[in-house]
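Enquirer: Please find the sequence and the predicted model below.
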Amino acid sequence: MRVLVTGAGGYIGRFLCNRLIEEGHAVVGLGLPEHLDRLQSTGCEVLLHDLSSGKSLNLASIDAVIYLAQSSFYHEMPEKAHNLFKVNVCGLIKVAESARNAGVKRFIYASTGNVYKPSFKPLDEKSPLRKDDFYALSKLTGEQILELYNKYFKVIITRFFTVYGPGQRNMLIPKIIERVKLGQSIFLEPTEEKNSENEGLLLTPCYIDDAVSILQALMQINNKDSIIINVAGSEIISIKKIAQEVGKLLGKKPIYSEVASLRQGNLIADNSFLKSLVKINFTSSTSGLYKTLSTGMSE
């Protein structure tokens, strides 16, 4: 299969391109010129293209698209909202239209678990959605646009929860690792329950190899209608527990500080639907953190 991966120079993109090539697929990696070295390191056919530009895109001979691209400015709102929607919405429309014109058969879109309203309950694919956040709104808009394209190609929307692994930077789990290494405080947000121990945010992290295996498997799903799938691990773990595991591996005792603000929810995914579609043995947090640390933190 000939596969276009947008955002191929990003974290998930690089691992995915490597895996797809190993499995015998022809991979075209789309990314920005400043990510040329990253793109070339995957061994894919490189397509340099800025999705926020008005330049056209020719996807002739592409069988499937995996859209991992997103604006790198998603934390800088509202100042960078223009770029956010150019890449996450307008860029997506450009690729979807090019895919339709080229006769692409399948389109997988990487959304996020952050589209859900904050909740302390596990979030399934029908949980309430939020529209009070720029990033979440851009991703939801992308989801809704792609659902309109389902008559032209098979659409799968993946909502990722806390993907982590070797070489990742500037995300939650690598930040925890770095703070434990440096002896800096791990900040824990409490809840309104005064009698419970504060473990901080609860998560269902997904190790990078598992995330890639899931995307691979979803390429083979024969869905008629568009489907939305939570992509997350099966283990619920707290910020404090992650720091403790990291501390054991590094031989360092984590330092904790409780912040004044109350957290409004956790980030726990219900991945039952995913497990009904894909057979996977999820990497445990202990194993995933060990692999992350033993491989090193540098890219």
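Expert: Ah, there it is. Residues are numbered from 1 along each chain as shown.
Enquirer: okay, CA-based contacts and neighbour counts for the rest of this
Expert: Fine.
Enquirer: Just the strands from the protein, written as ranges.
Expert: Along the chain, the segments classed as strands by DSSP state E run 2-6, 26-31, 45-48, 64-67, 106-112, 154-160, 163-164, 185-188, 202-203, 206-207, 227-231, 237-238, 255-258.
Enquirer: I'd say Leu32 and Ser52 touch.
Expert: No. Leu32 lies out of contact with Ser52 (CA atoms under 8 Å); the separation is 10.3 Å.
Enquirer: what's around Ile186, how many residues?
Expert: 21 (other CA atoms under 10 Å).
Enquirer: now it: how far from Leu267?
Expert: 18 Å (CA to CA, to the nearest Å).
Enquirer: now His62, nearest residue through space, not along the chain?
Expert: Small correction: residue 62 is Ile, not His. Arg2 (5.3 Å; CA to CA, 6 or more residues apart in numbering).
Enquirer: now swap in Ala69 and tell me
Expert: Gly7 (3.9 Å).
Enquirer: residues contacting that neighbour?
Expert: 13, 29-31, 67-70 (CA atoms under 8 Å, 6 or more residues apart in numbering).
Enquirer: Below is structure B, check it against A:
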Amino acid sequence: MKILVTGAAGFIGFHVAKRLLEKGHDVVGLDNINDYYDVSLKYARLLELGVAKSLAEKYNELAASKKSPQGFKFIRMNLEDRDALPKLFETEKFDVVCSLAAQAGVRYSLENPETYINSNIIGFFNVLECCRHHKIKHLVYASSSSVYGLNKKIPFDTSDNVDRPVSLYAATKKSNELMAHTYSHLYGFPTTGLRFFTVYGPWGRPDMAMFLFTDAILKGNPIKVFNHGKMERDFTYVDDIVVGIVRIIENNIGERIANKELYKLYNIGNNQSVNLMDFIKALEQSLGVTAQKEMFPMQPGDVTATWANVDDLIKDYDYRPNTSIQEGVQKFVDWFKKYYKSEGGVE
């Protein structure tokens, strides 16, 4: 299939594009390379996909037409661009769209709300419009466990009420689900939303706990532990996430269409919750260092616990995450040391 992956220079988008290429699909990656975090990491991911930095830095005709040795084509573009995005769809004639591009981060949304409206609402609307007008067979898109907000019931289930978000990021993701439902209902094309839980692993985002903790511990700095460590997360290794996404993309959805199940929504996580202090202990064991811990109260926009009920994904796609926290943390640490040794250390 010919597949568009938006957010292809991002953490999950990079891994999904890489796996799809390995499986023989024709992949076009789109990303705007924003500076929410260190862009050199985004360029390094693209380099892994065979895209030269000179092509990634600026969208031009050469970048638009040249494929990497791996068969990957990269386009630098904002999803908010209502002129360029439809032209891309018209030119490339995609079969499936995997929309993973978004302004990420709960805490960043407290200070930069407009960024989330532009990227996560307007950008996603443009993707939906392009899917509608260019007869896309299936839209798979990223939602988030953040939509559960103040929900107290554990584990989280997609049937739970999600009308109490505690961050604008969460509110935009819930909006994406509502928009996708409307488009599936009105225009008759299948959409599948995936509520990601705490994804970690090699090439991860520098603003997430795994990265921040590892960096601080290796530098001999204290780590910030919020809610005095009384937190739980459904930590999910990125390879397990990717297996699920690719399985959904590759699945023939003819039966869904026949049954008029055009709109679907799933949790995608590790199907268990891990105490934050146990997570830190696994990291300490992998690094061979005991972390200095500074305890802080709960941060605005955060929640105490997340835990995904993935029964529907198991039933429909035989999704079975099997990477233990110890194994996943060790793989991240190995990548981190190797990457930053070659990069000359974290600034």
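Expert: Thanks, I have it. Source: prediction; values computed, not measured.
Enquirer: sorry, back to before: which one of the strands of the first structure lies closest to Tyr135 of the first structure?
Expert: strand 106-112 (9.3 Å; CA to CA).
Enquirer: against the second structure, where does that closest one fall?
Expert: Under TM-score structural alignment, strand 106-112 of the first structure corresponds to residues 138-144 of the second structure.
Enquirer: Likewise for stretch 202-215 of the first structure?
Expert: By TM-score structural alignment, stretch 202-215 of the first structure lines up with residues 232-245 in the second structure.
Enquirer: picking that back up, would you convert the strands of the first structure into TSV that also reports distance to Ser284 of the first structure?
Expert: Formatted as TSV, these follow (distance: least, CA to CA, whole Å):
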stretch	distance to Ser284 of the first structure
strand 2-6	27
strand 26-31	30
strand 45-48	33
strand 64-67	26
strand 106-112	21
strand 154-160	17
strand 163-164	12
strand 185-188	22
strand 202-203	13
strand 206-207	8
strand 227-231	15
strand 237-238	10
strand 255-258	23
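Enquirer: Which of those strands sits closest to Lys126 of the first structure?
Expert: Across the strands of the first structure, closest to Lys126 of the first structure is strand 227-231 (CA to CA), at 9.3 Å.
Enquirer: And the furthest pair within the contacts of Gly7 of the first structure?
Expert: Gly29 and Gln70 (14.3 Å).
Enquirer: picking that back up, go through the strands of the first structure and name the closest to Asn281 of the first structure.
Expert: The nearest among these, by CA to CA, is strand 206-207 at 11.2 Å.
Enquirer: how big is the offset of the match of strand 106-112 of the first structure relative to the first structure?
Expert: When the first structure is overlaid, stretch 138-144 of the second structure sits 0.5 Å from its aligned residues on average, using mean CA distance after the TM-score superposition for the first structure.
Enquirer: and that stretch, how far from the chain's centre?
Expert: Centroid separation for stretch 138-144 of the second structure versus its chain: 10 Å, with CA atoms, centre = their mean, to the nearest Å.
Enquirer: For the first structure, which segments count as helices?
Expert: Applying DSSP state H to the first structure gives helices spanning 11-22, 36-41, 81-85, 92-102, 134-148, 172-182, 208-218, 239-250, 272-277, 285-295.
Enquirer: Give me the aligned partner of Ser138 of the first structure over in the second structure.
Expert: Using TM-score structural alignment, Ser138 of the first structure sits opposite Thr172 in the second structure.
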